[in-house]
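Trainee: fold the following for me, if possible:
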Amino acid sequence: MAKHDHALLAPGRDGSGRTLHAPSDGRSRARLPHVDDRLAPPETRVEYLDGAELFAAPADPPHAIQHFDLTYVLGAHVAKDYRGAVDMLTRTDEASDYAPDASIFAQKPDRSGRRRLEEMAFEVCDKQSLAVPTSKARRLIERGVRRVFCILVKQRRVLEWSRETDGWRPLPKDAVIEDPCLVRPLPIQALLDATSSDDAVARALLDKRVPALEQAVAEGEARGEARGEARGEARGEARGEARGAALAEVRATQEAITTVLQSRGLAIPAEVARAVAACNDVNKLRRWLKKAVTAATAAAVVAGSRRKR
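Mentor: Purely as a prediction, here's the structure:
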């Protein structure tokens, strides 16, 4: 892994993976509603913050594009035993129930069998005032969320909430986020640049040791070795590595499509899974990946992929 000047470590990262709770405002945590006890009606765009009703409006580019890039990168970086979510409502207190743009939480249910509070939360901010994400971040931290980030679309900056200052802290663009929720350090640049996103996703999927991806890399290396014996070791290895890299990109994109659909809670029919697995056209897979972010169903992602005769 390339060295970075800044590594942003998780608060309380002592190997235990425990969740740290910020000092509260005097309210008893035992009296708080469960994070899944709804105040806002699910499957609508209504949220509540300190008793005030908010409307989460749909987005235009570049805000909408940033949402996709965030989901794309996070989906690949979620570590084992954790799950990612998009627009998942969280009840922070009696008067607040809203959905961070993306979040990561422990997969194992709590003692009552219900989902656990997220450990990391991300907000994307474009035209709206930073006051709203600020209020949301403060409530999430008070509830017990360990880390909250905000991506400023126009400024192309990433902020992290600071308990010490009770405010946002700008993060250097060459920094990485290290956290037990992540399979590998997440470069800040990967959240801001599409090219860096692809590189970070590929590395994260390799670190996850995805069987199909490892097999593809091994097959590419094997083909390279075989051709090297027939045409010369140097030439064979070069071609084998190139084809292995191309096949690795195909497999990584296939995995990313599945990851995005699963993170959105969409069922993936067998025929869709077969279509994705059988496609070796990386350009087509990239188009499907973009459609996976907003498609109403998994079938809609690959719809129309066959040419009419």
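Trainee: please count neighbours and contacts with C-alpha atoms only from this point.
Mentor: Will do.
Trainee: need the contact list for the residue lying farthest from the centre of the chain.
Mentor: The outermost residue of the chain relative to its centre, with distances by C-alpha atoms, centre = their mean, is A230 at 43.7 Å. Neighbour list for A230: G236 [criterion: C-alpha atoms under 8 Å, 6 or more residues apart in numbering].
Trainee: next up, for comparison:
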Amino acid sequence: MGESDSKPASGPFRADQLHDGDRYELSNGHPIYCVPAGPERGSRSLTGAAVIASDPDVEWAGVDVGFSVTPETLRAPDVAVAAPTAARGWREGAPPLAVEYAGVGQDEPDLRVKIGELLAGGSSYVWVVRLIGPRRVEVHRPGQPMQVCGSGDDLTAPGILRNPIPVDALYDRAAADRAVLRNLLQRAGYDGLEAVRAEGRDEGRDEGRVEGRGEDIAESILALLEDRGLAISAAARQRIAACRDPDQLKTWLLAAARITDPARLFD
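Mentor: Coordinates of the predicted model:
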């Protein structure tokens, strides 16, 4: 093994020496400055985070959250999915799913090191979303060769995400909105938008049936009063016709069969 292939000596810093807001990650004790995101990376990482965080099986997701993979290594993926926690400070270990957006100015050697540290620390998936060149996502898994998914493909993370994520949804707002809508409907107990529409149609039919029964009962009340020779006022007719409560109408129907004074109908 040549000198250039040897593991660099540990640096002097530890994760517990960094604080929330510090623009540094750590790799084996060595500080790595994190430059602010440009408009494209910032916008698209937010789009992807919305899709991932809304998945029905995701209980916790974060953006730029620090994970202390080891006491000397602190990494902050652009998007991460992990178990929920009430603990303060850096998350310990590595997130099951980590997503990195790689654009202009990306430090490729450090990205390779970061991927290796996350996988070694326990990440099951590391997705690298490439912002230069054709739309593509590099999928890294422990002990497996890298896979590349392009526009039109779906990304899956069994045991972490319930739904597949279209590659385009990590780039494009319209595709992301469709995925988020699907996820939110599933969180609310619906299989999809068509299930909501079907429920609306069913409720409309139920309301129509209730309204139809009310109209039938109202007509029966008026017919019974007329058959018994009991004249009621126009206001009373209007009140009966406007009522949509079947139970109230049934009460008035029973009263119409007993009363002798039409003024007592509503007593």
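Trainee: tm score of chain vs chain?
Mentor: TM-score of the superposed chains, computed with TM-score structural alignment, normalised by the length of the second structure, equals 0.60; 188 aligned residues with a C-alpha RMSD of 3.3 Å.
Trainee: returning to what we had before: name the element the residue farthest from the centre of the first structure belongs to?
Mentor: Element membership for A230 of the first structure, per DSSP states H and E: helix 211-231.
Trainee: any idea how far that helix is from the middle of the chain?
Mentor: Distance, stretch centre to chain centre, for helix 211-231 of the first structure: 31 Å (C-alpha atoms, centre = their mean, to the nearest Å).
Trainee: what residues in the second structure pair up with the helix or strand that comes right after it?
Mentor: Next along the chain after helix 211-231 of the first structure, taking DSSP H and E as the criterion, comes helix 233-263. Under TM-score structural alignment, helix 233-263 of the first structure has no counterpart anywhere in the second structure.
Trainee: helices and strands around whichever helix or strand comes after helix 233-263 of the first structure, which ones?
Mentor: Note on helix 233-263 of the first structure: by DSSP H and E, the next helix or strand toward the C-terminus is helix 270-278. Helix 270-278 of the first structure is packed against helix 298-302, with contacts defined by 3 or more C-alpha pairs under 8 Å, 6 or more residues apart in numbering; DSSP states H and E.
Trainee: pull up the aligned stretch in the second structure for the helix it packs on.
Mentor: Against the second structure, helix 298-302 of the first structure falls on no residues (TM-score structural alignment).
Trainee: go through that helix and flag the buried ones.
Mentor: Neighbour-count burial for helix 298-302 of the first structure flags A298, A299, V301, V302 (criterion: 16 or more other C-alpha atoms under 10 Å).
Trainee: now the residue nearest to V137 of the second structure when sequence neighbours are not counted, what's its secondary structure?
Mentor: Spatial nearest neighbour of V137 of the second structure, chain neighbours left out: V129 (4.6 Å); criterion: C-alpha to C-alpha, 6 or more residues apart in numbering. Assigned state for V129 of the second structure: strand (three-state reduction, DSSP: H, G, I helix; E, B strand; the rest coil).
Trainee: now do the strands in the stretch 101-250 of the second structure.
Mentor: Along the stretch 101-250 of the second structure, counting by DSSP state E, counting those that start in this stretch, strands occupy 125-130, 136-140, 147-150, 154-155, 165-166.
Trainee: mind putting the ones you listed in a markdown table, distance to T47 of the second structure and mean neighbour count included?
Mentor: Below are the strands of the stretch 101-250 of the second structure laid out as a markdown table (distance: least, C-alpha to C-alpha, whole Å; neighbours: other C-alpha atoms under 10 Å):
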| stretch | distance to T47 of the second structure | mean neighbour count |
| --- | --- | --- |
| strand 125-130 | 12 | 22 |
| strand 136-140 | 15 | 21 |
| strand 147-150 | 17 | 14 |
| strand 154-155 | 15 | 16 |
| strand 165-166 | 12 | 22 |
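Trainee: can I get these in CSV with distance to G192 of the second structure?
Mentor: Converted to CSV, the strands of the stretch 101-250 of the second structure look like this (distance: least, C-alpha to C-alpha, whole Å):
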stretch, distance to G192 of the second structure
strand 125-130, 27
strand 136-140, 26
strand 147-150, 25
strand 154-155, 18
strand 165-166, 15
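Trainee: so which of these is nearest E72 of the second structure?
Mentor: Ranking the strands of the stretch 101-250 of the second structure by proximity to E72 of the second structure (C-alpha to C-alpha) places strand 125-130 first, at 20.4 Å.
Trainee: ok and the closest one relative to strand 136-140, angle-wise?
Mentor: 150 degrees (axes from the mean of the first three to the mean of the last three C-alpha atoms, to 10 degrees).
Trainee: which outside residues touch strand 125-130 of the second structure?
Mentor: With C-alpha under 8 Å, 6+ apart, strand 125-130 of the second structure has contacts from 96-103, 115, 118-119, 135-142, 157, 170.
Trainee: before we move on, back to that, buried stuff in the helix holding A230 of the first structure?
Mentor: Applying 16+ other C-alpha under 10 Å to helix 211-231 of the first structure flags 213-214, 216-217, 219-225, 227-228 as buried.
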